[in-house]
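K.L.:
return a 3D structure for these sequence lines:
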Amino acid sequence: MWRLYNVYEKIINMKSILLLVCGVFVLNFVPMSRLMAIQPEVMADSVKTVKLTGKVVDVETGEAIPLSTILVKELGWGSVCDTEGKFKIDVPVNRKATLTVRSVGYETREVDVAPGTISGLVVKLKKSLLNLDEVVITGTRTEKVISEAPVMTRVVSAEELQRNDYESMMDVLEYNIPGLRFNVDPRGNNIQIQGLENSYILILVDGERLSQTPGGPIDFERLSTSNIKRIEILKGAASALYGSSAMGMVVNIITDSPKRSLEGWAKVRYSKFNDLQLDAGIGLAHKGFFSQTLFRRNSTDGYDLTPETPQSYTMNPSHDMNIEEKVGWNNERTKVMASASFYWNEIKNPPKGESPTHYRSLNKTFRASLEHAFGEENKLYAVYYGDFYTRKTVYDLIDLADSTNATSHEQTVRLTDIYSPLKNVEIVGGVEWNWTRNYNKMQYGKEQTVRKVNDANVFVQVDWQILPELDLVGGFRYTHHSVFGDAYTPKVNLMYAPGSFKFRAGYSRGFKAPGLTELYSDFNMGSVSHNIGNPDLKPEYSNYVSVSAEYTYNGRLSASVEGYQNTIKDKINSFIIDVEDPAPGQLGAEMHYANVEAVRIRGVEGTLTYYPMKQLLLRGTYAYTDARDRETDLQLSGNAKHALNFTTTLRGKLLKRDGSVSLSGRWTSKKLSQSKSTETDDSGQEIEVIRERTKPAYSLWKLVAQYTPWQKKFMRLTLTGGIQNLFDYTDTKHYTTYDAGRRFFGSVIFRF
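P.N.:
As a prediction, this is how the structure comes out:
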């Protein structure tokens, strides 16, 4: 702890030096006329204010826009409209005030209020098609309008989630992140993108990481799509902000909280294989206090792509249930929030299955956070987060009590300070502790069943708006890992935004400690192989560089292209060794882990979003990925070089009620798997031979129709119907996808 304190003290001193250097730079190199335009207006604490009342409405329909946010730029404080779009807010007496008005789905507007105005102000907002005023937090850990974020962030909005009625969170990610796929194996549902797997992709909920199952994957069935405010997707290394494992991609699922005195929903969704989803939530908000209760239950009969072996299914029958409670209180300067969730899941055997056991699991998640503003320049955040996963073995054929066979515990404590010494400078600094404790009855061998690691972190980031169109962000993290010692991960991002263009460039260093399975495993993975860990593994480091350009036109067209290179040093690879004479009880194959010298991943990603008319959306995303082992110059196993996602949505009125039709598709090129070996040719000379085993390209399509036959104020009834896997594609030969084929689905949701 004393060592950590010394490091933190050094960073505080460095922060002061950095501010001094920045000040000298500004005074000497930035023209004074430009500098004055971005300096804060200093106001005395004793400034006199008066209440201003008004209303926020839709510019086209004149209807009130409830729950819009109003910020007084000169004072730094704000307010929220009521359910009728009305607001009351303090503004300076006898001075001009500028209000910044925001609402989800509308363009942000700044309104000048003339001195002496105290009532009758009507603010008219225009609907935003491209959602460029959406607020994101993942790229900088601070709130940024997406069009002003120096780190390129892809957002999946709540509207997109509800309109497409996705089957699961896995369905959401596959249709919105080109090249991302889920592969099924004995460990569970495994993510793969750009040749990288689960451990390189950080999944967060409200900024906190989820615990993994004992095999490595995250159980995505525990996540509901009904209470999501938005999903933020960040490509590349983000270890400076999020620590170990944030090397390939960060997915941050932002949940919503109630804002009205009473609100909620109830949903039923049904599809093939007796898939049934029940989802409900109720919340209230009154005088700063809010409470929300969520309930979700899923069940399925499972499915089998190999009917010739009815003893085993591709996806086993299962049912699960999740209950969550969230409470909080906030006033102008303080916000307190606590939440707890309980997730229960049971995966059963097929009706003709012969296994004497099956699995049952329980997740318990707890979170408590405190946010307090010390004046207008300083905010302090404190959070505790714990995610506790337990898996039990259920004995079917003999009368034995359930046995806990594995647990995975993740805990985090973080203190974050956001300090704004100037209007155009924002500093984020903090300390973070992470604990991981895993118990496994079989995975770590016979002698030791518990493994622990922890890390202590100090991080700092400076966001400097040098000019209105030029933003510079720099930061770094110091990590002390209990097994691998010290690590340093810097980052820097720059955005230049002249007019309708935005140019971004960035560099970030990633750090990933080997997982407990890679270090200490000693078990048989089904009948596949004997997994043997390697305690001599070294941590992985990466250098990620990216450049991008973005263009928007007339609020209807947005086009972006990004190029990147991610170089990973000492990447951990698994490989199979055939055992000629296995010992009794051992398998004929062993899986080992080793560091490879370097992996280089290069790629280009382009996105085009276009509204030829307000009712019609066209969006396409293309990703090219070249992922190579630099030592052998072979493609990383399972990499697909090309991927394309496409969505078109037509919205309109039918019998004066809202309706929409969406068609979504995703195409993935052939998946590569290369190996190099030395053979002797006919002349007796040794030659290198590269063997390539590929899985064919494929595409999956989804059609969704949605209609709202009844709506009154905040109450609405919405009907959804659609076809998953429209063209009935399955692959029982290569298993390019484990999709079950064409299936119709329907849902009914009532919101109030």
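
K.L.:
every contact and neighbour count from this point should use C-alpha atoms.
P.N.:
Fine.

K.L.:
which one's the longest helix in this structure?
P.N.:
helix 2-29 (DSSP state H).

K.L.:
just how off-centre is it within its chain?
P.N.:
Offset of helix 2-29 from its chain centre (CA atoms, centre = their mean, to the nearest Å): 31 Å.

K.L.:
which strands and helices sit next to it?
P.N.:
Applying 3 or more CA pairs under 8 Å, 6 or more residues apart in numbering; DSSP states H and E, one finds that helix 2-29 contacts strand 450-467.

K.L.:
in the strand it packs on, what counts as buried?
P.N.:
By 16 or more other CA atoms under 10 Å, the buried positions in strand 450-467 come out as 451, 453-467.

K.L.:
and if you look at stretch 708-726?
P.N.:
708, 717, 718, 719, 720, 721, 722, 723, 724, 725, 726.

K.L.:
roughly how far does the last one sit from residue 561?
P.N.:
It refers to residue 726. 30 Å (CA to CA, to the nearest Å).

K.L.:
can you check the fifth one too?
P.N.:
Relative to residue 561, residue 720 is positioned 34 Å away (criterion: CA to CA).

K.L.:
filter the buried residues of stretch 708-726 down to the ones in strands?
P.N.:
708, 717, 718, 719, 720, 721, 722, 723, 724 (DSSP state E).

K.L.:
which of the residues you listed sits closest to residue 581?
P.N.:
Distance to residue 581 across these (CA to CA) is lowest for residue 724, with 47.5 Å.

K.L.:
name the helix or strand for the closest residue to the closest one other than its chain neighbours, please.
P.N.:
Spatially, and ignoring its direct neighbours in sequence, residue 724 is nearest to residue 702 (4.9 Å; CA to CA, 6 or more residues apart in numbering). Counting by DSSP states H and E, the element that carries residue 702 is strand 698-712.

K.L.:
next: residue 174.
P.N.:
Using DSSP H and E, the element containing residue 174 is helix 169-176.

K.L.:
got the buried residues for that helix?
P.N.:
Neighbour count says helix 169-176 has 169, 170, 172, 173, 174, 175, 176 buried, by 16+ other CA under 10 Å.

K.L.:
pretty sure the second one is in contact with residue 218, am I right?
P.N.:
Pointing back at residue 170 there. No. Using CA atoms under 8 Å, residue 170 is not in contact with residue 218; the gap is 10.5 Å.

K.L.:
before we compare anything, build this one as well:
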Amino acid sequence: MSYSHAQEVKSEKKDSIKVEALDPVILSATRTPRQLSSLPLPVTLISKRQIKQTGTVRLNEILSEQTGLIMVPDESGFSGIQIQGIAADYVMVMIDGVPLVGRSAGNFDLSRLAVGNIKQIEVVKGPSSALYGSEALGGVINIITQAPKTEDPTGNASFRVGSFSQLDANFNIDQKFEKLGYGLFINRFSSEGYDLTPETVGQTVSPFENYTVNGRLYYNFNDNLKLFSSTRYYFQTQENGFESQDDFFEGDSEETEWNTHLRLNHNWTDNLRFEYEFYFTNYRATESSESPVTNNVLFNSDFNQYLIRPEVRSIYRFDDSGTLTGGFGYQYNELDRTFFDSRVNFNSQYVYAQWDVNLIDDLNMIVGARFDNHSEYSNQLSPKLALRYDISENFALKGSVGYGFKAPDFRQLYFDFTNSAVGYTVLGYNVAIDKLTELQDAGQIIDVVVPLAQFDDPLKAESSVGINIGAAFKNEKLTTEINLFRNDFKNLIDTQIIARKTNGQNVFSYRNFDEVYFTGIELDATYMWNDNLRISGGYQLLYAYDKTQLDRIDNNEIFTIDDSGRTVLVERSDYFGLVNRSRHTANLKVFYNLPKIKTDFNLRLIYRSKYGLFDTNGNIILDTFDNSFVDGFVTANLAATKQFGKHFDLQFGANNLLDYTDTNIPNINGIQLFTRLDYNF
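P.N.:
Predicted coordinates:
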């Protein structure tokens, strides 16, 4: 940022592309530093100060309090983030601009990310494949770690204890010399777990402990050549125990993650910078469970994924016509997993370009595109256009349209799994014909219910076109934004029955068929009552529908059983929409500071309206007559922090203050009290 910032300081003309030190700076939306207040894209910024005030210790906790972001668990128990109704499978999670891997069932487990050394969290909503490719179809979450700033060591050590024997310990230090800088972060997090269903054997969340170590190195060879290096290690162990088919099973699981990131920034001229980057990450999870009485093994699985990605970027700043960003790279992704016949891999090459320019004084435009050449599906071109017009100093209009895609994952292509307890089989698209033939030769198939010719063509990448249109207002006290969004998906990948087995169960595989859309409105507002009182709130209205099911309803093809037991036609007003989507979500946050006694308080209320979990009456859709709905609820989080002297902070808090629980929501336990002591140096 140094060369561009120097150029901006020299210029006397106000330019919305410029980076001013007093205004929060966003990197993820454009891959170049931009003022948050100048962006034409919908972006949420979570600052280090906000994280510390709330007392949150894991990434999932702080994200769940933001407008339009909902935590949703998958069948593995991991909770992923839903953005504008779009599932977690389609949201890319990054640290310092590079992606993380490890999605055994679709969701990325955000709870494995500690927040103790985070400078800020950036959430870009809507398709971002024009810059980031696959998995950025629904948006991007980028965690920016803290860089050293002073010659004296700065950092903190903290210890937090909470309900369910939850313990969190942090140590964070960074220091900057003339040429060399470093940062070190260590975290230990553990809990005895909790149980929402004491009438059954086993806990909802079993006891666990994990460790995170992150070391970062910064070296300036000279003013024009700078090196950044980061290595992160994560390790978790967790016990498990549960009952299945009148037998008790117990076991454990382990997760290990390595990330290594190297980046060399080279300023060729005052206007031209190159960034050379290399990234490697490995995620491994092993899990086993067996009966101590019968010695029956229920499962024994291994998940081992690698990602290697070199990339070269260039940023050229024209004197009068904006900034041109371009890059190219190579990505190699490999997975060795139980239920795969062999180790499988993808590789892809990509190139992208983006032009960020002020067409006139008050009109900013960002236009860009990315081309991906992938080994397992057809090539993808992902364009994007965004505009922002400043009508006045306080009021602006903005809009964006972009194309996003998600490549078929390893599971959808190569899975070979048979449930030993129930007897059904799930086959990946690329192995379906061969595995089905093996089952037929073994006499396990009664009939094949789909034409096998449908597997002749490759499984297509899922894609969407996303539109965001909004307005922003800002003065000394009030900041508010409104955003209307629409995301249309096609070639959505889902399971289908391809054959029936002699044991009465089915064989499933995958195919492209669904077309769905997500549309709604988001509103965010922050009011500075005075220097010590800040009030903010947000609201999202969401409609999420399957177009195929809407057509079936219009054609009078879907029936249901009403409350009196009669068979009736389903009307549009009866169709609730896609599962796990609430029509209304909202939040209200109050931050109050008492400077005379060096104490601050904050209260955060999070509301989610009712939503359905699955179809219960067998007509495929979620309608108002189904009985799998979770009623709307409010959670309340409270924290108070008192500063002692120059170095110590003592914090008390209560998460889920209203003690809300529901057995259908395993990621929300009862009230959690905590206290935390920080030593800042």
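
K.L.:
how alike are these chains, TM-score-wise?
P.N.:
Put the two chains on top of each other and the TM-score (TM-score structural alignment, normalised by the length of the second structure) is 0.84; 610 aligned residues with a CA RMSD of 3.0 Å.

K.L.:
could I get the buried residues of helix 169-176 of the first structure as TSV with distance to residue 388 of the first structure?
P.N.:
What follows is the buried residues of helix 169-176 of the first structure, written out as TSV (distance: CA to CA, whole Å):
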residue	distance to residue 388 of the first structure
169	20
170	21
172	25
173	24
174	27
175	29
176	29
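
K.L.:
residue 307 of the first structure: which of these is nearest?
P.N.:
Using CA to CA, the buried residues of helix 169-176 of the first structure come closest to residue 307 of the first structure at residue 170, 24.7 Å.

K.L.:
the second structure: which residue goes with that closest one?
P.N.:
Counting by TM-score structural alignment, residue 170 of the first structure lines up with residue 60 in the second structure.

K.L.:
for that match, what are its contacts?
P.N.:
71, 79, 80, 81, 110, 111 (CA atoms under 8 Å, 6 or more residues apart in numbering).

K.L.:
so residue 517 of the first structure is in which element?
P.N.:
Residue 517 of the first structure belongs to helix 516-520 when assigned by DSSP H and E.

K.L.:
so where is that helix in the second structure?
P.N.:
So helix 516-520 of the first structure sits over residues 410-414 in the second structure, by TM-score structural alignment.

K.L.:
and that stretch, how far from the first structure on average?
P.N.:
Following superposition, stretch 410-414 of the second structure is found to deviate from the first structure by 1.4 Å on average (mean CA distance after the TM-score superposition for the first structure).

K.L.:
show me what the lengthiest strand in the first structure is packed up against.
P.N.:
If each strand of the first structure is counted by residues according to DSSP E, the longest one is strand 589-613. Packing partners of strand 589-613 of the first structure (3+ CA pairs under 8 Å, 6+ apart): strand 529-532, strand 557-578, strand 616-629.

K.L.:
pick the most buried one from those strands.
P.N.:
strand 529-532 (a mean of 22; mean count of other CA atoms under 10 Å).

K.L.:
now do the following helix or strand past that one: everything it contacts.
P.N.:
The C-terminal neighbour of strand 529-532 of the first structure among helices and strands, as given by DSSP H and E, is strand 540-553. Strand 540-553 of the first structure is contacted from outside by 236-237, 247, 500-514, 557-572, using CA under 8 Å, 6+ apart.

K.L.:
in strand 540-553 of the first structure, which residues are buried?
P.N.:
So, applying 16+ other CA under 10 Å, buried residues of strand 540-553 of the first structure: 540-552.

K.L.:
please apply the same query to stretch 254-261 of the first structure.
P.N.:
Residues of stretch 254-261 of the first structure classed as buried by neighbour count (16+ other CA under 10 Å): 254, 255, 257, 258, 259, 260.

K.L.:
what is the aligned counterpart of the third one in the second structure?
P.N.:
Think residue 257 of the first structure. Match for residue 257 of the first structure (TM-score structural alignment): residue 147.

K.L.:
ok, its match - contacts?
P.N.:
119, 174, 182, 183.

K.L.:
residue 226 of the second structure and residue 143 of the second structure, how far apart?
P.N.:
For residue 226 of the second structure, the distance to residue 143 of the second structure - CA to CA - is 21 Å.

K.L.:
rewinding a little: following element in sequence after the helix holding residue 174 of the first structure, please.
P.N.:
strand 181-185.

K.L.:
and that next one, what does it pack against?
P.N.:
helix 169-176, strand 188-193.

K.L.:
so which of the ones you listed gets nearest residue 241 of the first structure?
P.N.:
In terms of CA to CA, the element of these nearest to residue 241 of the first structure is strand 188-193, at 21.4 Å.

K.L.:
what angle sits between the closest one and strand 616-629?
P.N.:
90 degrees (axes from the mean of the first three to the mean of the last three CA atoms, to 10 degrees).

K.L.:
give the other helices and strands that strand 188-193 of the first structure contacts.
P.N.:
strand 181-185.

K.L.:
report the buried residues of the strand it packs on.
P.N.:
The neighbour-count check on strand 181-185 of the first structure (16+ other CA under 10 Å) flags 181, 182, 183 as buried.
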